[in-house]
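**Student:** Got a sequence here, can you model it:
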Amino acid sequence: MQLVIVTGLSGSGKTIALRVFEDSGYYCIDNLPATLLPHIQNHVADRDAAKVAVSIDSRSIAIESLADILQTLKTQGIAVHLLFLDASLETLVKRFSETRRKHPLSTPERALADSINHERVLLSGLDNLGHHVDTSNLSSNALRNHTREWMLQIEQSYQQASTHSLVVSFISFGFKHGIPLDADFVFDVRSLPNPHYDPVLRPFNGTQAPIQQFLQNEPQVLEMQRDIQHYIEKWLPSFYHDHRSYVTIGIGCTGGQHRSVYLVEQLGAYFKQQHQVMIRHRELQDALVTATP
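**Tutor:** Predicted coordinates for the structure are as follows:
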């Protein structure tokens, strides 16, 4: 059985992500108590459900034992993948305020921001068990696209019957919009020549030929690309030996339109030769997401 766990902060998009799996034919269970996970295989056996997606939130009984429960399921031969959705405090406060919904951990004595911070403490440690996604700057449609691409990655890994594979996720971003919460490594490329100051180049982004040609002719850009590439090559094995399934690498420039986008495209193309690679450009319109085998 293939089992996907969707968890994370309330208001970060768990319902949106779970619906992606439901639309793709997964047998979905919303807000399952963590203590029932060990019995999930018996529960769905009669339904001929080979692919199951389960949403678990901070209110779940024994949420602090979820990491041990997942390890037990893996030893039973169940392919378990965890998707952890996160967002900044400011974003979550805004989302709850706009929808006028009550936070699940709120009390008369606990303000909204305090409830969010309390939930983050309860879920601490789970963000490192799987694919960690910061949805602060993602639209609902962008989150659906990213979840769908991640789903295709894990299904491909499942079909290949690989005992352990490492998915390398590259994300471009603009520092003026904040550092992604899901990044394991962050590289600052704001010191590189900036196409933004050329009125002819400004309307383009790093996925397009005019920007690529400009940056390819800058020795500093090529040197930065090589240095980042060598650093990642050196330290990726440590993630693999630590049995991590995902590593997220953030490349940031000022606005997240040109330099960071270009370098993510170049690094993604290089590392896809040996790894499964996911690429996300956080600041581009429609939050372009691509996946490579």
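
**Student:** going forward, measure contacts between C-alpha atoms and count neighbours the same way
**Tutor:** Will do.

**Student:** quick one: Leu73 is in a helix?
**Tutor:** Yes: Leu73 sits within a helix when classified using DSSP: H, G, I helix; E, B strand; the rest coil.

**Student:** For Leu70, see how far away the residue nearest to it when sequence neighbours are not counted is.
**Tutor:** Distances taken as C-alpha to C-alpha, 6 or more residues apart in numbering put Pro38 closest to Leu73, at 6.6 Å, once the chain neighbours are dropped. Between Pro38 and Leu70 the distance is 8 Å, computed by C-alpha to C-alpha, to the nearest Å.

**Student:** show me the contacts for the residue nearest to Leu73.
**Tutor:** 69, 72-73 (C-alpha atoms under 8 Å, 6 or more residues apart in numbering).

**Student:** quick one: it is in a helix?
**Tutor:** Yes: counting by three-state DSSP, Pro38 is part of a helix.

**Student:** Could you check how far it is from Gly25?
**Tutor:** Distance, Pro38 to Gly25, by C-alpha to C-alpha: 22 Å.

**Student:** Quick check: Leu222 vs Arg110, distance?
**Tutor:** Distance of Leu222 to Arg110, computed by C-alpha to C-alpha: 51 Å.

**Student:** ranges for the helices of this protein?
**Tutor:** 14-23, 40-44, 66-75, 89-99, 112-122, 140-159, 209-216, 219-241, 259-271 (DSSP state H).

**Student:** so the last one versus helix 219-241, what angle?
**Tutor:** Taking axes from the mean of the first three to the mean of the last three C-alpha atoms, to 10 degrees, one finds that helix 259-271 is oriented at 50 degrees with respect to helix 219-241.

**Student:** starting at the chain centroid, how far to helix 259-271?
**Tutor:** 17 Å (C-alpha atoms, centre = their mean, to the nearest Å).

**Student:** buried stuff in that helix?
**Tutor:** Neighbour counts over helix 259-271 (16 or more other C-alpha atoms under 10 Å) mark 259-268, 271 as buried.

**Student:** another one to check against the first:
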Amino acid sequence: MEEEMRFIIITGLSGAGRTLALRIFEDHGYFCVDNLPPALIPKFAELCRQTRKNKIALVIDIRGGDFFDHLFESLKSLKNMGYSYEILFLDASDEVLIKRYKESRRRHPLAPERRIIDGINLERKKLEPLKAASNVIIDTSYKTPAQLKEEIVRRFIETEKETGLLINLVSFGFKQGLPLDADLVFDVRFLPNPFYVDELRMLSGNDPRVREFVMNCPESQKFLEKLTDLLKFLIPCYIREGKSQLVIAVGCTGGRHRSVAIVNELASLLRKEGHKVIVEHRDENSGGGEKDEL
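**Tutor:** Predicted structure coming up:
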């Protein structure tokens, strides 16, 4: 029996990590091509089928110029030919992208004679429809190469033979900005703040003392009760709709105490329900305080 072909389309903002992502897939046995003109995708898929290449990763981006405008037409043809595909969109904040361009001393491909931010803004606008159609969006603003590799492996490589919904729980600090790939965002700044307790200030929500402080609050228990009820309703709906990953972000001011403790508790509850859950504490060690709490 012929193995089903798996296509991963890697796209996103210039400077957000597309080349690194392609190397990660290549290291895991994917046949990889960078900057393939979208119009050639259907013919390329047929060639891969004839040569029995069943795992393919393609980087498609605005470097193709006018060719990029044919992407959705080519993807429709790919689907009509009976091939399925997934779109991985890599994003990052404007500030981080500008810093990366400055460090590499490169010009933005859409604004070679203008400011970098002009190119970023134009690229975001061009990529809006593709981002909306993406299966997975990863914000690389705060990720090291090792962390990006770990997330791609978890979301794609480890799930190749798995079914069901993969739930990513992310704790974060509003001071550092929202996770760009979040599907659901919850604000726990209404809970008592361990920052104002001297012996807890320098600890994180992973410490049992901080966990006890946060969870002893009746509002914490009530919040988790209502949140789990909501997720029990939503998760089957997402599965029926065909969603493969769900990113739930929980934020406090600095991302060190309350959000970390709540995410850990939520992960435990969801795992007891049989869900596959991955936890990331994005800002636990960012050094952000919570002084200007509501």
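
**Student:** And the TM-score between these chains?
**Tutor:** Taking TM-score structural alignment, normalised by the length of the first structure as the basis, the two superposed chains have a TM-score of 0.85; 279 aligned residues with a C-alpha RMSD of 2.4 Å.

**Student:** which of the helices of the first structure sits most buried?
**Tutor:** helix 259-271 (a mean of 22; mean count of other C-alpha atoms under 10 Å).

**Student:** and that helix, what does it pack onto?
**Tutor:** For helix 259-271 of the first structure, the packing partners by 3 or more C-alpha pairs under 8 Å, 6 or more residues apart in numbering; DSSP states H and E come out as strand 167-174, helix 209-216, helix 219-241, strand 246-253, strand 276-281.

**Student:** Counterpart of Asp94 of the second structure over in the first structure?
**Tutor:** Aligned counterpart of Asp94 of the second structure in the first structure: Leu89 (TM-score structural alignment).

**Student:** cool, Phe156 of the second structure as well?
**Tutor:** By TM-score structural alignment, Phe156 of the second structure lines up with Met151 in the first structure.

**Student:** Pull the number of nearby residues for Glu128 of the second structure.
**Tutor:** By other C-alpha atoms under 10 Å, the residues close to Glu128 of the second structure number 11.

**Student:** Report the separation between the most centrally placed residue in the first structure and Leu82 of the first structure.
**Tutor:** What sits nearest the mean C-alpha location of the first structure, by C-alpha atoms, centre = their mean, is Val133, with 2.8 Å. Distance of Val133 of the first structure to Leu82 of the first structure, computed by C-alpha to C-alpha: 11 Å.

**Student:** next one: Ser124 of the first structure
**Tutor:** When distance is defined by C-alpha to C-alpha, Ser124 of the first structure is 14 Å away from Leu82 of the first structure.

**Student:** go on, Ile154 of the first structure?
**Tutor:** Taking C-alpha to C-alpha, one finds Ile154 of the first structure at 10 Å from Leu82 of the first structure.

**Student:** Equivalent analysis for Asn145 of the first structure, please.
**Tutor:** Distance of Asn145 of the first structure to Leu82 of the first structure, computed by C-alpha to C-alpha: 17 Å.

**Student:** And for Pro199 of the first structure?
**Tutor:** Counting by C-alpha to C-alpha, the gap from Pro199 of the first structure to Leu82 of the first structure is 44 Å.

**Student:** So which of those two has more stuff around it?
**Tutor:** Comparing Pro199 of the first structure with Leu82 by other C-alpha under 10 Å, the one with more neighbours is Leu82, at 23 against 9.

**Student:** so that one makes contact with Asn128?
**Tutor:** No: Leu82 of the first structure lies out of contact with Asn128 (C-alpha atoms under 8 Å); the separation is 9.4 Å.

**Student:** Tell me the residue in the second structure aligned with Ser115 of the first structure.
**Tutor:** Per TM-score structural alignment, Ser115 of the first structure is aligned with Gly119.

**Student:** Now do the contacts for its match.
**Tutor:** Contacts were defined as C-alpha under 8 Å, 6+ apart; by that measure Gly119 of the second structure touches 108-111.

**Student:** Quick one, which of those are buried?
**Tutor:** Buried among the contacts of Gly119 of the second structure (16+ other C-alpha under 10 Å): 108, 110-111.

**Student:** Near Val289 of the first structure, how many residues? Count them for me, please.
**Tutor:** Val289 of the first structure: 20 surrounding residues under other C-alpha under 10 Å.

**Student:** That one and Ile279 touch, don't they?
**Tutor:** Yes: Val289 of the first structure is in contact with Ile279 according to C-alpha under 8 Å; the separation is 5.8 Å.

**Student:** list residues touching both of the two?
**Tutor:** Common neighbours of Val289 of the first structure and Ile279, counting by C-alpha under 8 Å, 6+ apart, are absent.

**Student:** For the closest residue to Leu201 of the first structure other than its chain neighbours, give its distance to Val221 of the first structure.
**Tutor:** Once flanking residues are discounted, Leu201 of the first structure sits nearest to Pro195: 5.9 Å by C-alpha to C-alpha, 6+ apart. Pro195 of the first structure sits 12 Å away from Val221 of the first structure, going by C-alpha to C-alpha.

**Student:** how long is stretch 238-245 of the first structure end to end?
**Tutor:** End-to-end distance of stretch 238-245 of the first structure (C-alpha to C-alpha): 12 Å.

**Student:** Many thanks, we can stop here.
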